[in-house]
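A.B. asks: The sequence and its predicted three-dimensional model are supplied below.
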Amino acid sequence: MARLLPPSQRRLLTGIALSAALVAPPAAADDADRIQGERLFRSQCVGCHSLAPGVHIAGPSLNGLIGRPAGSLPGFGYSATLEAADFDWNAETLDAFLAAPAEFLPGNRMVLWGLAERPRRQIIRYLEALAADAEP
């Protein structure tokens, strides 16, 4: 039969176990954001954007978006504003764009009034994970 630990050691071990359970490692937080980002993407973005290469809906395909110059995807009719834009899509530019598309890039045709910080971060994390998965 196993011996029980003294109460002071049980409290210490219980405290350590609870602390470990309450503090999610960064990878777990990133995974949770990515999973929620996929859900948000499917509920809010797929009506206008595909993730398939070359498949455009109302908006351009977002396949390979991270690192791509804005307004550069062949086969999609961008607004003059996006065609003239001089930046690459990354976490920072996506964050600013998804927060307030009309303010970030006046004259673009994105039909979105802006997303709150957490959903933006989650969708961006999902798009970054897709880009990382696609790397050879």
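C.D. replies: Done, it's in.

A.B. asks: C-alpha only now, for contacts and for neighbours.
C.D. replies: Fine.

A.B. asks: Please enumerate the helices of this protein.
C.D. replies: 7-22, 26-44, 80-84, 91-99, 101-104, 117-134 (DSSP state H).

A.B. asks: okay, now the one to match up with it:
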Amino acid sequence: MTKFIYAAAAALLAGPGFADGHAATGDAEAGEQQFGRQCIACHIVANADGDVLAGRSARTGPNLFGIAGRELGAVEDFRYGDAIVDLGAAGQVWTEEAFVAYVQDPTGWLREATEDPRARGKMAYRVRNEQDAIDMYAFLATFGADVDSN
């Protein structure tokens, strides 16, 4: 499966979907390891068929399948905070830059992005290392609507 993920990532990175600013610059393999250390307690990556591709069926946080380029606060049936939903409704999408900043300081990033000093994020965990966050985005970018994940 890991070989397929890297092949899919290469195809995605070469394709037009990443020409619009959603390119991942990190190391997907390192990101897979960091996801396993830092994210699986709350998040999964599951395709539309419900197959869990990464994680352990955790449901505290939203499903991260297809996050690259996806509108913020857009996973159906997940209860997001108002600030992230408002940003998504305004057209904000997950880019590497937004993802990295958000996972390092969710509430701080939301306050800056919304220009609302009272905005709050529901994600309490912070990724401490910027490179880890960049690598996690690269890993997560290998899973998307255009990638056959079976």
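C.D. replies: Here it is on my side, so go on. Just so it is clear, the structure is predicted and the values come from calculations on it, not from any experiment.

A.B. asks: Redo the helices of structure 1 as CSV? Include mean neighbour count.
C.D. replies: Listed next are the helices of structure 1 as CSV, based on neighbours: other CA atoms under 10 Å:
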stretch, mean neighbour count
helix 7-22, 11
helix 26-44, 16
helix 80-84, 15
helix 91-99, 18
helix 101-104, 16
helix 117-134, 18
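
A.B. asks: Quick one, which of these gets closest to residue 52 of structure 1.
C.D. replies: Among the helices of structure 1, helix 117-134 comes nearest to residue 52 of structure 1, with 11.4 Å by CA to CA.

A.B. asks: I would like the residues contacting that closest one, please.
C.D. replies: 30, 33-38, 40-41, 64-66, 91, 94-95, 98-99 (CA atoms under 8 Å, 6 or more residues apart in numbering).

A.B. asks: ok, now how distant is the nearest residue to residue 109 of structure 2 once chain neighbours are set aside from residue 84 of structure 2?
C.D. replies: The shortest distance from residue 109 of structure 2 to any non-neighbouring residue, by CA to CA, 6 or more residues apart in numbering, is to residue 102 (5.4 Å). Distance, residue 102 of structure 2 to residue 84 of structure 2, by CA to CA, to the nearest Å: 10 Å.

A.B. asks: what do the two both touch?
C.D. replies: In contact with both residue 102 of structure 2 and residue 84: residue 110, using CA under 8 Å, 6+ apart.

A.B. asks: returning to what we had before: quick one: the helices of structure 1 as JSON lines, columns for distance to residue 70 of structure 1 too.
C.D. replies: JSON lines is the format used below for the helices of structure 1 (distance: least, CA to CA, whole Å):
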{"stretch": "helix 7-22", "distance to residue 70 of structure 1": "40"}
{"stretch": "helix 26-44", "distance to residue 70 of structure 1": "20"}
{"stretch": "helix 80-84", "distance to residue 70 of structure 1": "6"}
{"stretch": "helix 91-99", "distance to residue 70 of structure 1": "10"}
{"stretch": "helix 101-104", "distance to residue 70 of structure 1": "13"}
{"stretch": "helix 117-134", "distance to residue 70 of structure 1": "15"}
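
A.B. asks: Quick one, which of those gets closest to residue 59 of structure 1.
C.D. replies: Here helix 80-84 is closest among the helices of structure 1 (CA to CA), at 11.8 Å.
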